[in-house]
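Provided below for reference: sequence and predicted model.
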Amino acid sequence: MTTATRTGILVGAVLALTWVVFGFWSFFFVGVAMAVGALIGRVVDGKLDVSNVVEAVRGKRTSS
């Protein structure tokens, strides 16, 4: 299995266990926290330029 596959399995397992043990809102919060952590990680690695994202959200730039 590839590293991405293993990571996906781990993320899915954490979210599923969170939902089963703590309920929907905890599941939702953990999912949002994981997404924010992933975004921060991409910024730190230099794989995501925040200024381009801000411009795209403002509508000043398109992805094409």
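Good, I have the coordinates. Numbering: from 1, shown residues only.

all contacts plus neighbour counts: C-alpha atoms, from now on.
Fine.

Show me the residue at the heart of this structure, geometrically.
residue 35 (2.3 Å; C-alpha atoms, centre = their mean).

Give me the helices and strands touching the helix or strand where that residue lies, please.
Secondary structure from DSSP states H and E places residue 35 in helix 24-45. Packing partners of helix 24-45 (3 or more C-alpha pairs under 8 Å, 6 or more residues apart in numbering; DSSP states H and E): helix 3-22.

The structure to be compared is supplied as follows:
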Amino acid sequence: MKPTVVGMAVGAVLAFTALLFDFWGFLLMALFIAVGAFLGRAAEGKVDFRSVRDALTGRRSSS
């Protein structure tokens, strides 16, 4: 699926959630989408956990 179509689908889901559940429901849905995207990329093997850990702890690498 193309990134544009995925972005449109995510936007539609977030807009629908904002209409139904107000602001906090919208934020919770956005958080779940972000976590789901991260887990999906991890399952595909496209996430380097060492670089994620370094970014969260404030370390930088030249590679």
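Now that the structure is in, tell me what you want to look at. Fair warning: this is a prediction, and the values are worked out from it, not measured in the lab.

so what's the residue nearest to the centre of structure 1 up against?
Applying C-alpha atoms under 8 Å, 6 or more residues apart in numbering to residue 35 of structure 1 gives no contacts.

Mean deviation, the helix holding residue 35 of structure 1 versus structure 2?
Superposed on structure 2, helix 24-45 of structure 1 shows a mean distance of 0.5 Å to its aligned residues (mean C-alpha distance after the TM-score superposition for structure 1).

Find me the equivalent region of the helix or strand following that helix in structure 2.
Next helix or strand after helix 24-45 of structure 1 toward the C-terminus (DSSP H and E): helix 50-58. Aligned by TM-score structural alignment, helix 50-58 of structure 1 falls on residues 49-57 of structure 2.

From the rest of the structure, what touches the matching stretch?
Stretch 49-57 of structure 2 is contacted from outside by residue 60, using C-alpha under 8 Å, 6+ apart.
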